[in-house]
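Requesting a structural model of the entry that follows:
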Amino acid sequence: MQLSLEQVREMAPDEKSVIAANKIVSLNHWNSPGLSDVAIWGKCAGGRYQVRVDLQNLGSHCNCPSRKFPCKHVLALLMLFTSTPDAFEITDSPEWVADWIQKRRQREQQKSAGKVQPSKPVDPEAQAKRIRERESRIAEGLQHLIVWMDDLIRNGVAGLEAQPFHFWDTQARRLVDAQAKGLASRIYRLAEIPNSSRDWPERLTNELGRTRLLVHAYLNQGELSPSLQADVRQLIGWTVSQADLQASGTEIEDDWFIFGQRVEDEDRFTTQRSWAVGRKTQQEALFLQFAPGKQGFSESIVPGTCISGKLVFYPATVLQRAKISERSEEQHVSAMDLFYLDSIEDFLDSYADRLGRNPWLASCSCLLKEVSIAQHKGDWYLRDKHGYGVPFKSLETYRILAMTGGQPVHVMGEWNGNFFSPWSLLVNQQFRICS
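The predicted structure is shown next:
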């Protein structure tokens, strides 16, 4: 597995961990770093901390007391391996590494075979009762939401930019109490729109309309197709259990190239969003992982690397969210092997088709060939060679301009219906992360 220092830094839970890791990258801090066909390892701090990394999926473990994952020792070992691979002796894995790898493989096999059983049997009658009670609470919460939204539209959106956060928070909390957490999140996103741009009234009205349509769809879900019904229920706040995912999910096998990742820290947990695309199928895949505090995520997903194997996609009209079902031997896939659309017009046609199937589609991935960044009347745009453009938004605009020299490059990113957000680039045949 080939890694760059940039990719290793992307794995860090925060910038402080990168700084701390840089201080112990030197060989003076490591005892007997080794390399086998399945792992790298080393001992740090005079042998006190044993560090190991699984080369199949970059899973790692260190016996230090840090609550961050990966810790500075794991990051430093990967940095050392990236910068000085010859320092690692090629040999068989020592016992403490081999045992760890063996246990990981056993867990992965049990997981893929579906052998992990629930801790206690489910009572069907009690479960059906809980579902009925929740449906009733959600229906009541939606009726209150309809009244609130109708009043809001009747009074007009003018002046909403002056409303305090409490105006939106009260309604969102009611939906949380009604167990419609997905809708509550939509209300919080609505609260971010007023005064956020020149066209905010139009954007807010559009989102209010889509939210009202979602409520109507849920209250009439019996008339929807099974896939659209699955979309609506998940948007409201219902989750898909692992058993349901295995039973009704769609499984696709490919070599999945990870082209971007975002990590967001919230009150009590951390969310990781990773976009991937299949080399052969061109199917997009969105991995979502959640972890409490600074704990690590269950799967190691690193931008610029490839996951070969089967993914299972959540039931939906537009397949996006996926989980790793089965890993196979990793294939060498680079960003140069991917399919890029030739024009922005082709992408927008594709997006319109997906939006027609799911009008609540929050975002989708986008890979564009030979596009450049241009500024017009103070706003940034992504422009293709045919002259078409879309609004462009990034905190790293000037850094991207410096990397590309203002020349057309292949861009991988995310489109949310309003603007394009770049996640990575292909510059001079080199994969570069934007963040």
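
use CA for all of it now, contacts and neighbours both
Will do.

could you pull out the strands for the stretch 101-250 of the chain?
With strands called from DSSP state E, counting those that start in this stretch, the stretch 101-250 of the chain shows them at 250-265.

What are the boundaries of the helices in it?
124-155, 165-177, 181-191, 200-219, 226-236, 242-248 (DSSP state H, counting those that start in this stretch).

elements contacting the longest one?
Read that as helix 124-155. Applying 3 or more Cα pairs under 8 Å, 6 or more residues apart in numbering; DSSP states H and E, we find helix 124-155 packed against helix 165-177, helix 200-219.

Nearest spatial neighbour of D265, chain-adjacent residues omitted?
T271 (6.5 Å; Cα to Cα, 6 or more residues apart in numbering).

So what's the residue count around that neighbour?
16 (other Cα atoms under 10 Å).

Would you do the same for the sequence below? I want to compare the two.
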Amino acid sequence: MRWTAERVLALAPDEASVRAGRAQASAVRWTASGASGDAVWGQCQGSGKAPYQVIVELAEPAFRCTCPSRKFPCKHAVGLLLLWAEGVVADGDEPEWVDAWLRERASRVRQSTEPGERDEAAAATRAARRAGRVSGGVAELLGWLNDQVSTGLAVLDQSPDVLYGVAARMVDAQAGGLATALRRAAVIPGRGRDWPSRLLEELALLRALAKAYERVDELPEPLAATVRARIGFTVDTADVLASGERVSDEWLVAGHVDQESEQLVSRRVWLRGVESGRWALVLSFAGPGRTLDTSLIGGTRLRAVLAFYPGALPLRALVADKGDPVLAGRPEGGGIGDALAAYAGALAVDPWTERVPVMLGDVTPVRLGGGWGLSSSDGLALPLGAGVDPWALLAVSGGRPLTMAAELSPSGLRPLTCWDDDRAVRL
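Coordinates of the predicted model:
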């Protein structure tokens, strides 16, 4: 049974391959072609003298092309399948070069009798299928975003459920990161006079992520790892512990934040290396009736080895080995200028960063417009984030400068811990 064009294009590894494959779906480019119950094959004239030999085994599917591309399927295989889907490729007997490759492939499959090899092959097949679904979802999202720019964002104020509908399609495409970003954007329309600019910013970041995924194989590996993670691909903790970058240090537990979403409680714990000055983020999750990990206590220090997840801005880490915690004194902090520089540096390498940890020294609570913020000795000030209650901070400060660990995001500062002399106070 011939496939549909949609099924063929869903196999393309990225949008560039979709466009290139459509360009190859012209009968004049093919000097020979045919199809059987097992495979589709053809010879496509390329830039060299000899035509490229293209074979697609339909069962898995599997692809072979003599062109130099490292994409699977390459544009020639996509173009051949599109021609087959349109009925242009006629049924016929497999030529010798096709039959030889199919027999060789079948032999390799029969020899893979060990359970581990079968599991790896099955995992590779699942990964390829998911990659195809994600690529299809990314292509759909880019088309939808282009439509919103063409028609304007005002309609989303009247129909915010449209964003949730697109998010549901990204879930179907197994691109959970895109779905989360769309749901976050869905609460913006109609909230505040500047909601169109804030929504446009969110959608622009989504488009940048989708376009980055289209060429993820061309990106430097740290950035490619960040893009995959933002799309929704996960890395096994066993792989992180086995091959992730390891850093041994005396780590200060600078603070944590708990959040609830969809019957799941998450905890962000920020650690700062006393010797290296490096930040690390340790995440834990708990479902209904379960408790979060409480082994990392704010205001304490402990000797530990952390294994970091890959990424352009490697912050998330796992605790590979740790000692007993001890009480820590007041840490050293920087000014607000240092915090802004750290935030700018983080965005430069990971534009989808939502927040960065900062350690501020000698900052004082002050009134900023109609709200509260913090000022430092360098003459700069930052507002507290939306929804932050300033009264605990004011009570500890009493007008005195403080040392504080906080999260910095576009909405402002979210204090985590401050130090009253050498006593850590959770905020």
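
Provide the TM-score value for the superposition.
Here the superposed chains carry a TM-score of 0.69, computed using TM-score structural alignment, normalised by the length of structure 2; 311 aligned residues with a Cα RMSD of 2.0 Å.

Contacts only, for the residue nearest to D265 of structure 1.
Taking Cα atoms under 8 Å, 6 or more residues apart in numbering, we find T271 of structure 1 in contact with V263, E264, D265, L288, Q289, F290, A291.

counterpart of E201 of structure 2 in structure 1?
Alignment note (TM-score structural alignment): E201 of structure 2 maps to N206 of structure 1.

and the gap between that match and S308 of structure 1?
39 Å (Cα to Cα, to the nearest Å).

And F431 of structure 1, what's its match in structure 2?
Aligned partner of F431 of structure 1 by TM-score structural alignment: A424.

who touches the one helix or strand that match maps to?
Per DSSP states H and E: A424 of structure 2 is located in strand 423-426. Residues from elsewhere that reach strand 423-426 of structure 2 (Cα under 8 Å, 6+ apart): G255, G298, G299, G329, R330, L416, T417, C418, W419.

Could you do stretch 138-155 of structure 2 as well?
Residues contacting stretch 138-155 of structure 2 (Cα under 8 Å, 6+ apart): E15, V166, P196, L203, R207, A210, K211, Y213, E214.

show me what contacts the fourth one?
By that I understand L203 of structure 2. Going by Cα under 8 Å, 6+ apart, L203 of structure 2 touches L145, A185.

Make a markdown table out of the contacts of stretch 138-155 of structure 2 and add distance to G132 of structure 2.
Formatted as a markdown table, the contacts of stretch 138-155 of structure 2 follow (distance: Cα to Cα, whole Å):
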| residue | distance to G132 of structure 2 |
| --- | --- |
| E15 | 11 |
| V166 | 18 |
| P196 | 33 |
| L203 | 23 |
| R207 | 19 |
| A210 | 14 |
| K211 | 15 |
| Y213 | 12 |
| E214 | 11 |
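
Now compare these and name the two farthest from each other.
The most widely separated members of those are E15 and P196, with 28.0 Å between them, by Cα to Cα.

if we can go back for a sec, between the contacts of strand 423-426 of structure 2, which is closest to G371 of structure 2?
G371 of structure 2 lies nearest to L416 out of the contacts of strand 423-426 of structure 2, by Cα to Cα, at 18.5 Å.

of the contacts of T271 of structure 1, buried ones?
Buried members of the contacts of T271 of structure 1, scored by 16 or more other Cα atoms under 10 Å, are V263, L288, Q289, F290.

Let's verify the aligned residue in structure 2 for the third one: helix, strand, or coil?
Under the alignment defined by TM-score structural alignment, Q289 of structure 1 is paired with S284 of structure 2. The three-state label given to S284 of structure 2 by DSSP: H, G, I helix; E, B strand; the rest coil is strand.

And for M79 of structure 1?
What three-state DSSP gives for M79 of structure 1 is helix.

Residue in structure 2 paired with it?
Mapped onto structure 2 by TM-score structural alignment, M79 of structure 1 lines up with nothing.

isn't M79 of structure 1 right up against L5?
Yes. The pair M79 of structure 1 / L5 is scored as a contact, 6.1 Å apart, by Cα atoms under 8 Å.

Next, show the common contact partners of those two.
Common neighbours of M79 of structure 1 and L5 (Cα under 8 Å, 6+ apart) do not exist.

which residue in structure 1 lines up with V134 of structure 2?
Using TM-score structural alignment, V134 of structure 2 lines up with I138 in structure 1.

Now do the contacts for that match.
Neighbours of I138 of structure 1 in contact, by Cα under 8 Å, 6+ apart: L175, A178, Q179, A180.

Could you check which residue of structure 2 pairs with the second one?
Spelled out, that is A178 of structure 1. Under the alignment (TM-score structural alignment), A178 of structure 1 pairs with A173 of structure 2.

That match is in contact with V166, isn't it?
No. The pair A173 of structure 2 / V166 is not scored as a contact, 10.6 Å apart, by Cα under 8 Å.

which residue in structure 2 lines up with A126 of structure 1?
Using TM-score structural alignment, the equivalent of A126 of structure 1 in structure 2 is A122.
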